[in-house]
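>>> from the sequence below, what's the structure:
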Amino acid sequence: MTAPYSLTDGLRIAIADWLDLERALKGVSENTITAYRSDVTGWLSFLMHHHGAGFGTAKIADLTISDMRAWMASERGRGVGPRSLARALSAVKTFTRWIAERDGFDATGILSARSPKFTKKLPRPLTVEAAKDMISTVELQHSEPWIAARDMAVLTLLYGCGLRISEALSLTGKDVPLSDSIRITGKGNKERVVPVLPVARKAVDAYILECPYDLHDDAALFRGKRGGALNPRLISRVTEQARMQLGLPATVTPHAMRHSFATHLLTAGGDLRAIQELLGHASLSTTQAYTAVDTARLLEVYDAAHPRAKSAPNTP
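Purely as a prediction, here's the structure:
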């Protein structure tokens, strides 16, 4: 493999300035910032190999669709899958739109590159019974009562309120006692109001009574064994232990509890737009993935409600 060129100062500064704006104006998470930096740096490094060490910011304006195809072919040759390549291309296009506006050039050659097709992975929800079993089994994984109560409270919030694990663990002392609803700041600093079921309030209250630490306003609500903020990996670990005891598949993760929340609401007749708001999805298309896991229910609704279906003769 050819040794990588070091990016020019201009390219490094451009990436840093762009990421600062993404962070400040769009509230992009640090994980996304890290992925953006890696994807765009990799793309620019390829272009320096492709065009020579003199490649700098001014040369971006001269790139063509052929350059983009060469990069994408190189990525596929390295074993990069279509999903990962699509993500990298999205980052490249976002960076390109910014620098094209900054430097005043037409970026059609880059922006016209088509994203590779890939099959979207559908969420794999648990059954209602399995979701309940997971919560009760998680409580049995630790001998210390307050830790057992903590783990049960976290999973109850994931399933009962549809929270992401990061959102549940971002709660602080000032959020309790929980009321009928809580204001959550999710991805992109987007705020939403989420109803809190009585069972979730009860689980959190039980944890607070058992917790040996002072849960003051600015401190994390959920604590680790030594009193620091709870590491999400511990919830992943206890979830894995519980699902193995129950004989459930490896797809049962903390995030699967959130998927189950959405799917079970849909199955019960919940409105897709309302579920989008509850989940904090920026786009309805993201929420629409849940419709594919409940086709049977949709067909039943059609058969029961559509005028043509109701009036159709019973014989051919």
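
>>> going forward, measure contacts and count neighbours with C-alpha atoms only.
Noted.

>>> in stretch 298-313, what's buried?
Using 16 or more other CA atoms under 10 Å as the test for burial, stretch 298-313 gives Leu298.

>>> correction: the previous question concerned stretch 180-197.
Buried-residue list, stretch 180-197, by 16+ other CA under 10 Å: Ile182, Ile184, Gly186, Lys187, Arg192, Val194, Val196, Leu197.

>>> next one: that stretch to chain centre, how far?
Relative to its chain's centre, stretch 180-197 lies at 15 Å (CA atoms, centre = their mean, to the nearest Å).

>>> next: stretch 19-36.
On CA atoms, centre = their mean, the centre of stretch 19-36 falls 15 Å from the chain's centre.

>>> circling back: please dump the buried residues of stretch 180-197 into a markdown table; it should also carry secondary structure and distance to Pro116 for every row.
Listed next are those as a markdown table, based on DSSP: H, G, I helix; E, B strand; the rest coil; distance: CA to CA, whole Å:
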| residue | secondary structure | distance to Pro116 |
| --- | --- | --- |
| Ile182 | strand | 39 |
| Ile184 | strand | 34 |
| Gly186 | coil | 29 |
| Lys187 | helix | 25 |
| Arg192 | strand | 33 |
| Val194 | strand | 36 |
| Val196 | coil | 40 |
| Leu197 | coil | 42 |
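
>>> now the residues you listed in CSV, with distance to Leu265?
CSV is the format used below for those (distance: CA to CA, whole Å):
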residue, distance to Leu265
Ile182, 19
Ile184, 19
Gly186, 20
Lys187, 22
Arg192, 17
Val194, 14
Val196, 14
Leu197, 13
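
>>> pull the most distant pair out of these.
The largest distance within these, taken as CA to CA, falls between Lys187 and Leu197 and amounts to 22.7 Å.

>>> neighbours around Gln241, how many?
Neighbours of Gln241 under the rule other CA atoms under 10 Å: 16.

>>> let's see this one next, to set against the first:
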Amino acid sequence: MLWADHLARDRRRSVHTVRAYRAAAERLTAFLIGHWGEAIDRAALARVTATDLRAYLAQRRESGLGNASAARELSAVRGFLAWANEAAEQPRMRGPRVKTGVPRPISPAEAVALAEEVADDAAEPWIGARDWAVLMLLYGAGLRIGEALTLRGDILPLGEAIRVTGKRAKTRVVPLLPQVRTAIEAYVAQTPWPIARDEPLFRGAKGGALSPVMIRRGVQAARARLGLGDRTTPHALRHSFATHLLGRGADLRALQELLGHASLSSTQVYTQVDAAHLMDVYRNAHPRA
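Here you go, the predicted structure:
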């Protein structure tokens, strides 16, 4: 689809974003074929109205789509319509109201315990070392899971920092704590697969690129054994990294760079997290609370 090519080549969107936006465009097109009873081309897409979009979202909601997902779907199809016919005026429609969620970090002890539990439950020692290294990158360096799993062998040998490619192909330099560096080196020493400079650093059991699904499954099983909540996901480790740094006096702008946020507003959510944490401490510890 030309739309997907445009997103990947011209907009430099990630593989995951391209896949999701392409799927949304295909769903909209299929809906319009049934809705209007005719073939859909670019000229037809220029006739889409807010009423058509409301009907489309209503159909999507019948399949259980929530507000946040509906808002993303609307954003995707609006982008598709704008690309399909730049000269046409876009239908005006207010998106679903989405309540901004405040990330829920876990404590340093819980983060380490979670990583240890995942590693200890691994089928083989080298897989345990791999999982420990991945989770330490999330908690100790603030990487997204996708960023950790797209690291390649060219980061070796490790120095005091690594270059990470984040969303929209934006690169940033991330410092490595000694513990994180040690975890990666321990994995590299144990993996049975040779690591070439242009190949993935983290491998699956059969030697292919490690899937994030495997890490998520490991975390899901470990959090149940540890009695941690459902929000304790791999991404929660990144939240915890940010919150703990902020709580220890990290500058918000510096934290923005470390996390790879394009906008400071994305980073400012952690000030709410830290305030919430302080209130929890106050309520639990203050004798007059």
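
>>> TM-score of the superposition?
For this chain pair, the superposition-based TM-score is 0.87 by TM-score structural alignment, normalised by the length of structure 2; 280 aligned residues with a CA RMSD of 2.3 Å.

>>> on that earlier part again, out of the buried residues of stretch 180-197 of structure 1, who's nearest Thr127 of structure 1?
Nearest to Thr127 of structure 1, judged by CA to CA, of the buried residues of stretch 180-197 of structure 1 is Leu197 at 18.9 Å.

>>> does that closest one touch Gly162 like I think?
No - with contact defined as CA atoms under 8 Å, Leu197 of structure 1 and Gly162 do not form a contacting pair (11.1 Å).

>>> residues contacting the corresponding residue of structure 2 for Thr287 of structure 1?
Aligned by TM-score structural alignment, Thr287 of structure 1 pairs with Thr267 of structure 2. By CA atoms under 8 Å, 6 or more residues apart in numbering, the contact list for Thr267 of structure 2 reads Leu252, Leu255, Gln256, His261.

>>> the spatially most central residue of structure 2 and Leu258 of structure 2, how far apart?
Closest to where the C-alpha atoms of structure 2 average out (CA atoms, centre = their mean) is Arg144, at 5.6 Å. Here Arg144 of structure 2 is placed at a distance of 11 Å from Leu258 of structure 2 (CA to CA, to the nearest Å).

>>> how about Gly79 of structure 2?
Look at Gly79 of structure 2 and Leu258 of structure 2: by CA to CA, they are 29 Å apart.

>>> same question for Arg12 of structure 2.
21 Å.

>>> which residues of the stretch 51-200 of structure 2 fall in helices?
Applying DSSP state H, counting those that start in this stretch to the stretch 51-200 of structure 2 gives helices spanning 67-84, 108-120, 125-141, 145-149, 178-190.

>>> residues in structure 1 matched by the longest one, start to end?
Aligned by TM-score structural alignment, helix 67-84 of structure 2 corresponds to residues 82-99 of structure 1.

>>> how about the fourth one?
When helix 145-149 of structure 2 is aligned against structure 1 using TM-score structural alignment, it corresponds to residues 165-169.

>>> what's near enough to touch Tyr213 of structure 1?
Arg223, Gly227.

>>> that one maps to what in structure 2?
Using TM-score structural alignment, Tyr213 of structure 1 sits opposite Trp193 in structure 2.

>>> then Asp180 of structure 1?
Per TM-score structural alignment, the equivalent position to Asp180 of structure 1 in structure 2 is Glu160.

>>> and the gap between that match and Val180 of structure 2?
Taking CA to CA, one finds Glu160 of structure 2 at 10 Å from Val180 of structure 2.

>>> what residue of structure 2 matches up with Lys202 of structure 1?
Using TM-score structural alignment, the partner of Lys202 of structure 1 in structure 2 is Thr182.

>>> ignore the last one, Arg12 of structure 1
For Arg12 of structure 1, the aligned position in structure 2 is a gap, per TM-score structural alignment.

>>> what's the neighbour count on Arg12 of structure 1?
Neighbours of Arg12 of structure 1 under the rule other CA under 10 Å: 16.

>>> from the contact counts, what lies against whichever strand or helix holds it?
Arg12 of structure 1 is located in helix 9-26, with elements delineated by DSSP states H and E. Packing contacts for helix 9-26 of structure 1, counted by 3 or more CA pairs under 8 Å, 6 or more residues apart in numbering; DSSP states H and E, involve helix 30-51, helix 82-103.

>>> residue range in structure 2 corresponding to the first one, please.
Spelled out, that is helix 30-51 of structure 1. The alignment of helix 30-51 of structure 1 onto structure 2 (TM-score structural alignment) spans residues 15-36.

>>> can you tell me what sits against the matching stretch?
1, 3-4, 7-8, 38-40, 56, 73, 76-77, 80.

>>> do the same with stretch 57-77 of structure 1
10-11, 14, 43, 46-47, 82, 85, 100, 105-110, 112-113.

>>> with stretch 113-123 of structure 2 instead?
Contacts to stretch 113-123 of structure 2, defined as CA under 8 Å, 6+ apart, come from residues 127-132, 135-136, 218-219, 221-223, 226.

>>> the helix or strand harbouring Ala43 of structure 2 vs structure 1, average distance?
Using DSSP H and E, Ala43 of structure 2 falls within helix 42-45. Overlaying structure 1 shows helix 42-45 of structure 2 at a mean distance of 2.4 Å from the equivalent residues (mean CA distance after the TM-score superposition for structure 1).

>>> same question for that helix: list its buried residues.
Leu45.

>>> and if you look at stretch 203-212 of structure 1?
Neighbour-count burial for stretch 203-212 of structure 1 flags Ala203, Val204, Asp205, Ala206, Tyr207, Ile208, Cys211 (criterion: 16+ other CA under 10 Å).

>>> stretch 133-151 of structure 2 too?
133-145, 148-151.

>>> need the residues that contact it.
Residues contacting stretch 133-151 of structure 2 (CA under 8 Å, 6+ apart): 111, 115, 164-166, 174-177, 180, 183-184, 187, 200-202, 209-212, 234-235, 237-242, 258-259.

>>> just tell me what Arg253 of structure 2 corresponds to in structure 1.
In structure 1, Arg253 of structure 2 lands on Arg273 (TM-score structural alignment).
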